[in-house]
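S.K.: Need coordinates for the below:
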Amino acid sequence: MIDKVAWLHVQDGRVLCARSQGKDTYYVPGGKREPGETDVDTLVREIREELSVEIDASTALFVGVFEAQAHGRAEGETVRMTCYTAAFAGEPAPASEIAELAWLTTTDADRVSPVTRVIFAHLHEAGLLA
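M.R.: Predicted coordinates:
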């Protein structure tokens, strides 16, 4: 099980997604915890590293935990994504290993990882994603 924390930034029926260098698949931004980190600590650090924005930790709101087959991994290896929304300061821009950002909707399901598809379905059912 790959355990990750992710930021859901939804705007105008679209969600901000990131594509890493050398990859062709998009993910919701986030990453793995470092030892001793809380979910929110991980969220703040990962989003700062990947998107060059500062998450306001006091506004972090738990959305849900989503699981699916890990993209590009052996069959049966799953990823668990614990997702939050949060206010932020700055303008999201690719940083670190991120090559590109894109605003995606459910029509882009073929461009995203399996766990991101599960997240998209949840956001669509909640009326937040086109």
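S.K.: all contacts plus neighbour counts: C-alpha atoms, from now on.
M.R.: OK.
S.K.: ok, residue 88 - how many residues close by?
M.R.: Residues lying near residue 88 (other CA atoms under 10 Å) number 18.
S.K.: One more, so I can put them side by side:
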Amino acid sequence: MTAAPEAASGPLITVAAIAFLRADGRVLTVRKRGTSAFMLPGGKPENGESAVETAIREVHEELGIRVAATQLNLLGAFASRAANEAGHALLATVFTSRAAVAPVVQAEIDEARWVLPAAAIDDATEAPLNREHVFPLLAGR
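M.R.: Take a look at the predicted model:
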């Protein structure tokens, strides 16, 4: 599924991310150092990396989480506005995982939190990708 809102214009940033889902329905979001928006853990691909490889590497670097490709399910590819780079568009490949994880904030991450998607849709501190695409899908809207 690809969605392209009108607001997604400007230089393009490509990322891969994982929506870790807990049994209580909460989703893990993180805030990078020096930013105000919470986003899904993940990041930009290195040369030759697939979206799956990128997501796996990034969550390990950022949160110490080890997850296997077999624990990921594709949610979709979404176009949105970038949360922390004004004037940039974002293309995000998002996976879900129900793997039990215990994130440890490290690297460029300052904060991690678990949110309920239905409630976080209206949370202005969550990235546009989360509010406009990921959370509505996870909340069944």
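S.K.: Residue most distant from the centroid, the first structure?
M.R.: The outermost residue of the first structure, judged against the average C-alpha position, is residue 75 (21.7 Å), by CA atoms, centre = their mean.
S.K.: so who does the residue nearest to it when sequence neighbours are not counted touch?
M.R.: Nearest residue to residue 75 of the first structure in three dimensions, chain neighbours excluded: residue 69, at 7.1 Å (CA to CA, 6 or more residues apart in numbering). Listed by CA atoms under 8 Å, 6 or more residues apart in numbering, the contact partners of residue 69 of the first structure are 75, 76, 77, 78, 79, 114, 115.
S.K.: Distance-wise, check the most centrally placed residue in the second structure relative to residue 21 of the second structure.
M.R.: With distances taken as CA atoms, centre = their mean, the residue of the second structure nearest its centroid is residue 40 (2.4 Å). Distance, residue 40 of the second structure to residue 21 of the second structure, by CA to CA, to the nearest Å: 11 Å.
S.K.: what's the overlap in contacts for the two?
M.R.: Common neighbours of residue 40 of the second structure and residue 21 (CA under 8 Å, 6+ apart) are residue 28.
S.K.: Give me the secondary structure label for the residue farthest from the centre of the first structure.
M.R.: Judged by DSSP: H, G, I helix; E, B strand; the rest coil, the three-state class of residue 75 of the first structure is coil.
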